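Peer 1: Predicted model and sequence below, questions to follow.
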Amino acid sequence: MTDFRYRRLKYVAVVVTDVERTENFLLDIVGLAEGPESGKIDTRFLRCSDDHHDVILIKGREPGLARISFEMESVKDFDATKAHLTKKGLNPVDVDADELAFLGIDRAFRIIEPNSKLTFEFMHGMVAAETPFVPTVADISMLGHIVLMAKDVDAVTEFLINTLNFKLSDEGAGGGLLRPFPTTNHHSLGLVRSNENRIGHIAFMVHSYDVIGKAVPRFKKHDVPIVFGPGHHPASNSNFLYFLDPDGITWEYTFGMEQFPEHDPRDPRYLELGNGDSWGNEMDPRMGKVGRVVTPDELVS
């Protein structure tokens, strides 16, 4: 039985081929803010909240996804999670003191999800940024979710539900949408069946549909490829716009999302969603094609 509780998806660590180029893209065109100086030429911290960071950019030979981090609700939940995963034989690895200081985090450990080989981090306590987040070109509210393309969707889904205490919100033939208990957003992690473990997309929640509408001419002005939308997801009841960064990684603005109560939520639905847009847009074939899962060994090689 899993009885630990999450607070939210905390941050994502993304591998890019040119950290300065992607940093400028996320700052000037997407609307993130600078995080603290990393002191490393190959690493950048960016944020869309008052936290130390929400996104980490790491230089690599090819674009990819290094890890996703989830914040636990309390120290008790952090300890319970680690004990549970140790008992399951997943060999949690503590993040050492130097890296914790670098990340501005009090406590953290990591495991490798056995099916996708993606690194999951579980943490508690992150220092606040020196200044509040102030929206610029886009009124971003938070890092919303990540979708993972996975070769064995069924095994990853089973692991998330039965080992990591995620709840299934909705599913279809191509995958599922899940939330870490007891977070309320329809999903923090989505899974899509694929022939490779890689990033599907990374999403920022925004404060209004105007943010999406205003992004379209801005992206066109800066030759940013829009690969899907604006559109509407019937599963989560959210509006969306998907676009590519300079490496071809897919990012999303999303507005509005079904909220789940902790107690007596509705049952998961099986939905025939087509391409996931009730407005009838066609998906650009470049969407979700770049950014394979990168293992810790590759990051230090």
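Peer 2: Thanks, I have the structure now.
Peer 1: contacts and neighbour counts: CA atoms only from here.
Peer 2: Fine.
Peer 1: ranges for the strands of the stretch 151-300 of the chain?
Peer 2: Here the stretch 151-300 of the chain has its strands, by DSSP state E, counting those that start in this stretch, at 166-172, 175-180, 189-193, 198-206, 226-233, 238-244, 250-255, 269-270, 292-293.
Peer 1: Tell me which helix or strand the residue lying closest to F102 once chain neighbours are set aside sits in.
Peer 2: The shortest distance from F102 to any non-neighbouring residue, by CA to CA, 6 or more residues apart in numbering, is to S38 (7.3 Å). Per DSSP states H and E, S38 falls between elements, in no helix or strand.
Peer 1: which residues sit in contact with S38?
Peer 2: Applying CA atoms under 8 Å, 6 or more residues apart in numbering to S38 gives the contacts R44, F45, F102.
Peer 1: Just the ones of these in helices?
Peer 2: F102 (DSSP state H).
Peer 1: Filter the contacts of S38 down to the buried ones.
Peer 2: R44, F45 (16 or more other CA atoms under 10 Å).
Peer 1: any chance of the contacts of S38 in CSV, plus distance to L9?
Peer 2: Shown next, in CSV, are these (distance: CA to CA, whole Å):
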residue, distance to L9
R44, 19
F45, 16
F102, 19
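Peer 1: Return the closest of the contacts of S38 with respect to Y270.
Peer 2: If you rank the contacts of S38 by distance to Y270 using CA to CA, F45 comes first, at 38.1 Å.
Peer 1: Please look at T250 and M287 and confirm they touch.
Peer 2: Yes: proximity of T250 to M287 meets the contact threshold set by CA atoms under 8 Å, at 6.1 Å.
Peer 1: take the one below as the second:
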Amino acid sequence: MTVRSVRHVALRMPNPDASGSFLGDAFGLVPTDAGLRGTADARPLVRLSEGPALGIDHISLGAASRRAVDDVAARVQRLGLRLVEEPGVDDEGAYRTRLRDGSGLLLEVAHADKARPDPVPHVPFLDRPMLISHVVLNTPDLEATAELYCELFDFTVSDRYGDYMVFLRCNRYHHSVALGQAEHTSLNHIAFEVGSIDGVMRDSARLQGLGSDPVWGPGRHGPGDNVFSYFGDPNGVVVEYTSALEVFDEADPREAKVWPMDDPEQDNVWGTGDPSDEGIALMTGAPDPYLQP
């Protein structure tokens, strides 16, 4: 596959210090000079900067090789999309290219030396997030966006949730990017792998003890089979603790299926309820202000 992981998500917002404090002190990411990292490696998973409103500065995808970066750049030009940066080495030594997708979202594809690490349980009570499990984006054109990402990055459709969501994988895990039907393009949420179901529950309980209630969960999704607990940060970013995402047999993957939306337990098989009204509003968000043609 051309792309094999989500490297980081860069966000702009009115008060990045507040989000940085929440994600580091409460949520459990590790602050660095370049952003906030997980425990799997030293690269930042989240980068925050100041802006007039909450939105996505860019999303960085990890490529399998330098040649894969070049291939993406060629596909961008062939499809008539905007190539923002020709392939080259950035200030941090990564070989990357940048492009605008069909909605104007800035995407970066950079050669990553390591594939997505496999999650492993932490020592009890040290359940810091390891890595980005997946990113979910809202889009007004679900099928066209899914088709474009498959063509640009070699994503594969793992499952669909009715005509509302498409789950895309780029490694053996069920999804690294998911797309949800909406009236506009925006960030829905960022999910962080914590290594075990117990870790999801411990982190959720710890955050509640600090005064932050989940906007959804704990629960377990049907598509992906992962355990989840969602929280909102001070700028309205929705972040998820997750673990136990379905793993595909890469030599013989199962066929994608459509999960029915008329059964409410498909979205949360534990039956612990739907997202709160606050959670729905935060995950829907406002139209992203940083999109460009």
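Peer 2: Happy to help now that I have it. The structure presented is a predicted model; accordingly, all values stated were derived computationally and were not measured.
Peer 1: quick revisit: and the contacts of S38 of structure 1, which is closest to L271 of structure 1?
Peer 2: Closest to L271 of structure 1, out of all of the contacts of S38 of structure 1 and judged by CA to CA, is F45, at 37.5 Å.
Peer 1: Look up how far L57 of structure 1 lies from that closest one.
Peer 2: Taking CA to CA, to the nearest Å as the criterion, F45 of structure 1 is separated from L57 of structure 1 by 7 Å.
Peer 1: what's the answer for D28 of structure 1, then?
Peer 2: 15 Å.
Peer 1: Give me the more crowded residue out of those two.
Peer 2: Counted by other CA atoms under 10 Å, D28 of structure 1 and L57 do not tie: L57 has more neighbours, with 23 against 14.
Peer 1: If we ignore the residues flanking it in sequence, what's nearest the aligned partner of that one in structure 2?
Peer 2: By TM-score structural alignment, L57 of structure 1 lines up with L48 in structure 2. Distances taken as CA to CA, 6+ apart put L11 closest to L48 of structure 2, at 5.1 Å, once the chain neighbours are dropped.
Peer 1: Looking for the alignment partner of that neighbour in structure 1.
Peer 2: Checking TM-score structural alignment: L11 of structure 2 goes with V14.
Peer 1: Closest to the centroid, which residue in structure 1?
Peer 2: Computing the C-alpha centroid of structure 1 and ranking residues by CA atoms, centre = their mean puts I146 first, at 3.2 Å.
Peer 1: contacting residues around the corresponding residue of structure 2 for that residue?
Peer 2: Structural alignment (TM-score structural alignment) places I146 of structure 1 against V135 in structure 2. In this structure, V135 of structure 2 makes contact with V6, S176, V177, A178, N188, H189, I190, A191, judged by CA under 8 Å, 6+ apart.
Peer 1: Over in structure 1, see which of those survive.
Peer 2: By both residues aligned by TM-score structural alignment, their matches' CA atoms under 8 Å, those still in contact after alignment to structure 1 are S176, V177, A178, N188, H189, I190, A191.
Peer 1: Hmm, the second one is touching N138, no?
Peer 2: No: in this structure, V177 of structure 2 sits apart from N138 without contact. The criterion is CA under 8 Å, and the distance is 10.9 Å.
Peer 1: Tell me which of the strands of the stretch 151-300 of structure 1 lies nearest to L160 of structure 1.
Peer 2: Closest of these to L160 of structure 1 is strand 166-172, at 5.4 Å (criterion: CA to CA).
Peer 1: Next, the residues that contact that closest one from outside, please.
Peer 2: Here strand 166-172 of structure 1 makes contact (CA under 8 Å, 6+ apart) with 160-161, 176-181, 186-187, 235, 267-273.
Peer 1: orientation of the helix or strand harbouring the match of L11 of structure 2 relative to strand 175-180 in degrees?
Peer 2: Counting by DSSP H and E, the element that carries V14 of structure 1 is strand 6-16. Compare the direction of strand 6-16 of structure 1 with that of strand 175-180 by axes from the mean of the first three to the mean of the last three CA atoms, to 10 degrees and you get 120 degrees.
Peer 1: Now strand 6-16 of structure 1 on structure 2. Mean distance?
Peer 2: Following superposition, strand 6-16 of structure 1 is found to deviate from structure 2 by 1.3 Å on average (mean CA distance after the TM-score superposition for structure 1).
Peer 1: That strand: how far from the chain's middle?
Peer 2: Offset of strand 6-16 of structure 1 from its chain centre (CA atoms, centre = their mean, to the nearest Å): 5 Å.
Peer 1: just stretch 204-212 of structure 2 next, same as before
Peer 2: The answer for stretch 204-212 of structure 2 is 22 Å, by CA atoms, centre = their mean.
Peer 1: which residues of structure 1 does it align to?
Peer 2: Under TM-score structural alignment, the match for stretch 204-212 of structure 2 is residues 216-224.
Peer 1: And for that stretch, what's in contact with it?
Peer 2: I29, P225, I226, F243, L244, D245.
Peer 1: what does stretch 273-283 of structure 1 give?
Peer 2: Counting by CA under 8 Å, 6+ apart, G172, V227, F228, G229, P230, G231, H232, H233, P234, A235 sit against stretch 273-283 of structure 1.
Peer 1: What of stretch 43-52 of structure 1?
Peer 2: Contacting residues not belonging to stretch 43-52 of structure 1 are listed as 19, 23, 31-38, 53-59, 103-104, 126-129, 131-133, 135, 140-143 [CA under 8 Å, 6+ apart].
Peer 1: What's the local residue count around whatever residue of structure 1 lines up with R172 of structure 2?
Peer 2: In structure 1, the residue matched to R172 of structure 2 (TM-score structural alignment) is T184. Each residue near T184 of structure 1 was counted by other CA under 10 Å, and the total is 18.
Peer 1: So T184 of structure 1 sits against P265, correct?
Peer 2: No: T184 of structure 1 lies out of contact with P265 (CA under 8 Å); the separation is 9.8 Å.
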